[in-house]
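>>> just to be clear, the model below is a prediction. Sequence and coordinates:
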Amino acid sequence: MTRPTSHAMPFGAQLQPDGSVRFRLWAPSAPAVSVELGEGERLEMAAAGEGWFELTTDHATAGTEYRFVLPDGLKVPDPASRFQPRDTSGPSVVMDPGAYRWRNEGWTGRPWNEAVLYELHVGTFTPDGTFLAAIDKLDHLVDVGVTAIELLPLADFAGTRNWGYDGVLPYAPDSAYGTPDDLKALIDAAHERGLMVFLDVVYNHFGPEGNYLNAYAGKFFTERHHTPWGAAINYDGESSRPVRDFFIHNTLYWLEEFRFDGLRFDAVHAIIDDSDKHFLEELAERVRSGPGRDRHVHLVLENDDNIAHLLERGADGTPVHYTAQWNDDYHHAAHTLVTDEASGYYSEYAKSPIDQILRSLTDGFIYQGDPSAYRDGEPRGEPSAHLPPLAFVNFLQNHDQIGNRAFGDRLAAMADHRRLRALMAVTLLAPTVPMLYMGEEWGEVRPFAFFCDFHGDLADAVREGRRREFARFPEFADEKNRERIPDPNSPATFERSKLDWEARSRDPHSAWLDFTRRLLRARASELAPRLAGVGSKSGVVWRRDAAFAVEWTLGDGSRWTLVANLGGAPAADVAVPEGRLVAESEPGLSEGLSKGGLEGWSALWFLDSRA
């Protein structure tokens, strides 16, 4: 199969077969636009109707720096820039997407039933914090049992440090991590090792610094809808077609030009669209009829509204639109159990977390149209019990749930380890898709804090806003305690968030790593091959207070059973399921179970392949 090396975009700087460059910009708020090449040559662009301006010239070629110039003299980067070596306000660079020579032309991805996700932030994943440095750690991930890495957003952001959710140039991998070809080299190296690569993308807002769209394309946003970041992106109003195309092409660009295996779409509940066909549905259809025809492409949502219909399966069991959704419900219930925390949104899960975990394991979402007290009684979610477990991504930690804590503390630094091992065994071996956050495999205790690189009034606003955010928590009622919260703009906050790779060889981290490896090897050998074609058939077999058994029918008809006790007191008179033991969260649990007892904070998995 011949794979494309570039994605043809109807805007931006597109290298032509004869070596010239076509520049195209949608600027409906500007009466005229010119393009400045290099150090000052300025060429007028022709008006092409409906707000478009274009120019094809042989005065530019691959490597040429350029900016668009508005009538008032303001120089702006290309919103579809492929590379910004001098940050968001600097010049864009014409790139030759075909210059990188891919080594793994035969790669067509991996099926979703084999997915074990590993979320990572490129800048803090390694000491150097670059795409190329990340390659050196891929063998470690393969050894652990990870099958897919998921990169936090890469869209060019202001400064040198950011989680990535403040990006303003969605087509340009941030130069703090390396060049676009360096990113391709990372993806190529991952594919060489059998690892899929996912990218987190943000289509609900732009960051607060470096976004110039309002200067020439005011119709990109609309006051008819609002999000937590202000006026919403215009997906459904007048002149919304170029806006929708801008993000649809962004998805296709990452999948085709960079050969990502999938995307995770950030906070899609903040993508507001009253069109007859929602943007998310159109986007998925373009992917399924495009790059998704010839290889495995997986689309994953983050959606606080729990909209199950976006996860529907067709008659053949394959996703109609989206492959899966991050299951925050599962996380919140599990986190409450592990930590006993009950503030904020955890208050909705603290009263009966085991009941809710059982509902999540068997039905997917916990909130399926139920009223949410945290949301002032508003109903949340849609019925999801008919969906297969592979429609949900379960996790105990992610960037949000760690980094949005005041000090960025991780579970291994704050939770009882026996509790944590029990929930790890549940999470990594459930028929849902598991996700680890970088370092979680060895019980990393270094924090992952919220950090950015803003200056002046914006930096002050971010710092003070974060401290005000925590003022409602009793432990931060005192102003002196709030001052202890790390300054997001300090380089030290970023440096302290980098992984401690040396910890892997020290106790207790080496034992954690071995534990994770054993669970994921059991998943790879016993569960993943049987997940192909898995349906929604599951249920609670028995329940004894905090102890229970849950059974799933797998794709090959075998039965997969979890026996767990997620409370501190031992349970008696518990039944041993049919089949053989596959894994246990503590050594020797099966011996006690055979005598009818189940210790507190324990989990065991059984496979009955005779069904």
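Thanks, I have the structure now. Numbers count the residues shown, from 1 in each chain.

>>> okay, CA-based contacts and neighbour counts for the rest of this
Fine.

>>> show me what the helix ranked longest in the chain is packed up against.
For the chain, the longest helix by residue count, based on DSSP state H, is helix 241-257. Judged by 3 or more CA pairs under 8 Å, 6 or more residues apart in numbering; DSSP states H and E, helix 241-257 is in contact with strand 169-173, helix 279-289.

>>> also this one, for the comparison:
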Amino acid sequence: MQQRYLYQPQFGATLQSDGTTRFTLWAPSCETVSIQIENDVSRPMHRDTDGIFTLAVNCPPGTRYRYLVRDDLAVPDPASRSQPEGVHGPSAVTDPKAYLWQTPDWQGRPWNEAVIYELHAGLLGGFDGVSQRLDELKALGITAIEIMPVNSFGGTRNWGYDGVLPYAPSCAYGEPDSLKRLVDTAHQKLMVILDVVYNHFGPDGNFLHEYAEAFFDNENNSSWGVGIAFAKPQVANFFIDNVLYWLMEFRFDGVRIDAASAITDHAWFGKLRERVARQIEPGRHVHLILENENNDSGLLRDGFTAQWNDDGHNVLHVMLTGETEGYYEMFADNPTSILARVLHEGFAYQGEVNPYSGKKRGMPSGDLATDKFILFLQNHDQTGNRALGERLISLASPEPLHAAYALLLLSPMIPMLFMGEEWGCRSPFLFFCDFHDELANAVREGRRKEFAKFSAFQDPEKRKTIPDPNALSTFDRSRPDRKERDTPEGRIWLERTRSLLALRKHWIAPYLTQAHSLNATVIGDRSILARWKLDNGSVLSIALNLSNHETCRISEPGRLLYSSASRRAVEELPPGSLVAGLE
């Protein structure tokens, strides 16, 4: 199976059946390109009319090479599969058949079973370090890990969203076969989803402008950088091939596409979905997930598996913390009604004007199944993009947070936890990178300037307390402190997580394929009663009170699944409580 279904991307270094390696580069800005193999003399490549350069060379796996796009500039392969010396070093030829899979018959898991755990490989000890955590995650009730981007980036530490070589796993985390071994090990227990970034390239080690200016679309720049020309076939195929490369050669169970709203060619999504459907093996479960500010429910109807529900996170954050600055302004006006809409219809914004941007946002979503939405209380963005990286446990009162956590794990939406959340982690998660000289200064000062508009950081001296993203200490502080697991509070959180996920596995997850909302009613200040029809005909009801006072009477469920209150809460909901049951 592993050889039959291997996928060969169009670009990069590909081993041929005759023992040669075929090198392919799109460099439309160049009339000539040569390839330098190891330290040997350079060899001219053949150019076609579209600016695609090719050459077949006798060289084995492990061979180092660069492209000479100018007499004075040698660059790594933009489709490099391996960068042993980092993004400024040579690329290396790899053999996709070299790794011998121990789980070649793994078909994935159906989406309704998903309980996602987002993690950063570098903070957990690289690919091998993540492998060591899989047993405890499975025992807890996690069914899928989602790994933040692993593509090669400048320096030795980065969130991954400043990557420049989308096909090459970062050597800071391990060799490509170490990543395959992680996926292979996980497939005895869990699904593995990879976060991919196609909307921009990082600032360190990106040489595409030197030889492929046509790769970019300067008319559609975003806040992350220069726009990318997805409408060009070579560019569209470069990224579609990247998805298939991760799904087929590395056997990931799915990808999460970061900032999909910045991909301006909407047709690309359909092409991606169709190519994936044609390529994957019959019966295999593969999941295409979006992060999409546009709330494009059409993509979910057309076959994309699910979308991160930022609306759900944001309104819950407002209700738990009282914060209303920045994008939380969109959820400041009557958040209880907004949360009710999220629980009933999925998205809060379905075409209404966003007061933060002044533009319309979103599309109707009430007809979509509940598992089209991924709900979360924390993730890398909303935690790490805070100036001081505080976790939600440091910002919210215990009882309402407990109730919201129960909502997260018992809601018919797909839940996602952020690493350490399962034990109530208090370690901050900060924005970190490893840039140097002028770029390091620009990133440090740019981040501090970004927070100048927030009331807590209008004082220039206060802004100096924002950690330097480039400092090693910033990276080290972001590592979840596992000692917290063994504290009384940590053990309570772990048992809470385990018991809630056990309830989900038995009573909810098996019946989510066509689950849909019946209603979500505001029953008081920051209090909601929501009901969903599950596949087996039962009705899941969740009554939530995030206020600091009791709310009105509710009907008693036929089977009480869970109550976060210290005393039985049926006729009235105590402050900061949740009651879940089946009818």
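On my side now, so go ahead. Quick caveat, the model's predicted, so the values are computed rather than measured.

>>> sorry, back to before: tabulate the helices and strands packed on helix 241-257 of structure 1 (JSON lines), appending distance to T553 of structure 1 and mean neighbour count.
JSON lines is the format used below for these (distance: least, CA to CA, whole Å; neighbours: other CA atoms under 10 Å):
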{"stretch": "strand 169-173", "distance to T553 of structure 1": "42", "mean neighbour count": "26"}
{"stretch": "helix 279-289", "distance to T553 of structure 1": "28", "mean neighbour count": "17"}
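
>>> now those in a markdown table, with distance to S590 of structure 1?
Shown next, in a markdown table, are those (distance: least, CA to CA, whole Å):
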| stretch | distance to S590 of structure 1 |
| --- | --- |
| strand 169-173 | 49 |
| helix 279-289 | 45 |
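
>>> ok, E390 of structure 2 - how many residues close by?
18 (other CA atoms under 10 Å).

>>> excluding its backbone neighbours, what's nearest it?
Among residues not flanking E390 of structure 2 along the chain, P428 sits closest, at 5.0 Å (CA to CA, 6 or more residues apart in numbering).

>>> relative to D409 of structure 1, how far out is the counterpart of that neighbour in structure 1?
Aligned counterpart of P428 of structure 2 in structure 1: P447 (TM-score structural alignment). Taking CA to CA, to the nearest Å as the criterion, P447 of structure 1 is separated from D409 of structure 1 by 5 Å.

>>> what's the overlap in contacts for the two?
Shared contacts of P447 of structure 1 and D409 (CA atoms under 8 Å, 6 or more residues apart in numbering): 402-403.

>>> the next helix or strand after the longest helix of structure 1 vs structure 2, average offset?
Remark: after helix 241-257 of structure 1, the chain's next helix or strand is strand 262-265, criterion DSSP states H and E. Average distance, strand 262-265 of structure 1 versus aligned residues of structure 2 after superposition (mean CA distance after the TM-score superposition for structure 1): 0.4 Å.

>>> contact partners for the residue nearest in space to the middle of structure 2?
By CA atoms, centre = their mean, structure 2 has its centre lying nearest to D195, at 4.2 Å. Contact partners of D195 of structure 2, counting by CA under 8 Å, 6+ apart, are 146-150, 255-258.

>>> kindly indicate the member of those with the most neighbours.
That'd be V150 among the contacts of D195 of structure 2, by other CA under 10 Å, with 31 neighbours.

>>> how about the contacts made by it?
Residues in contact with V150 of structure 2 (CA under 8 Å, 6+ apart) are 121, 160, 168-170, 173, 195.

>>> what lines up with it in structure 1?
In structure 1, V150 of structure 2 lines up with L154, judged by TM-score structural alignment.

>>> can you check which part of structure 1 stretch 451-461 of structure 2 sits on?
The aligned range for stretch 451-461 of structure 2 is 470-480, by TM-score structural alignment.

>>> may I have the distance across that stretch, first residue to last?
The first and final residues of stretch 470-480 of structure 1 sit 12 Å from each other (CA to CA).

>>> check stretch 30-38 of structure 2 too.
22 Å.

>>> residues in contact with that stretch?
42-45, 47, 51, 53, 63-70, 211-212.

>>> filter those residues down to the ones in strands?
42-44, 47, 53, 64-70 (DSSP state E).

>>> taking those together, which two end up most distant?
The most widely separated members of these, counting by CA to CA, are R47 and R64 (21.9 Å).

>>> circling back to that earlier point, helix or strand: which one has whichever residue in structure 1 pairs up with the residue nearest to the centre of structure 2?
Aligned by TM-score structural alignment, D195 of structure 2 pairs with D200 of structure 1. Following DSSP H and E, one finds D200 of structure 1 within strand 196-201.

>>> A449 is in contact with S497 of structure 1, correct?
Yes - under the contact definition of CA atoms under 8 Å, S497 of structure 1 touches A449, with a separation of 6.0 Å.

>>> more neighbours, these two?
The neighbour comparison of S497 of structure 1 against A449 (other CA under 10 Å) goes to A449, with 28 against 20.

>>> how close does the more buried one get to D556 of structure 1?
Going from A449 of structure 1 to D556 of structure 1 by CA to CA gives 43 Å.

>>> check D261 of structure 1 too.
Using CA to CA, D261 of structure 1 is found at 26 Å from D556 of structure 1.

>>> between the two, who's got more neighbours?
Just comparing D261 of structure 1 and D556: by other CA under 10 Å the higher neighbour count belongs to D261, 29 against 14.

>>> any idea what the more buried one aligns with in structure 2?
Looks like D261 of structure 1 aligns to D253 there (TM-score structural alignment).

>>> ok, its match - contacts?
108, 191-193, 247, 285-287.

>>> and those as a markdown table, adding distance to F127 of structure 2 and neighbour count?
Shown next, in a markdown table, are the contacts of D253 of structure 2 (distance: CA to CA, whole Å; neighbours: other CA atoms under 10 Å):
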| residue | distance to F127 of structure 2 | neighbour count |
| --- | --- | --- |
| G108 | 20 | 19 |
| M191 | 15 | 29 |
| V192 | 12 | 23 |
| I193 | 14 | 27 |
| L247 | 17 | 23 |
| H285 | 23 | 16 |
| V286 | 21 | 24 |
| H287 | 22 | 22 |
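
>>> fine, thanks again, bye for now.
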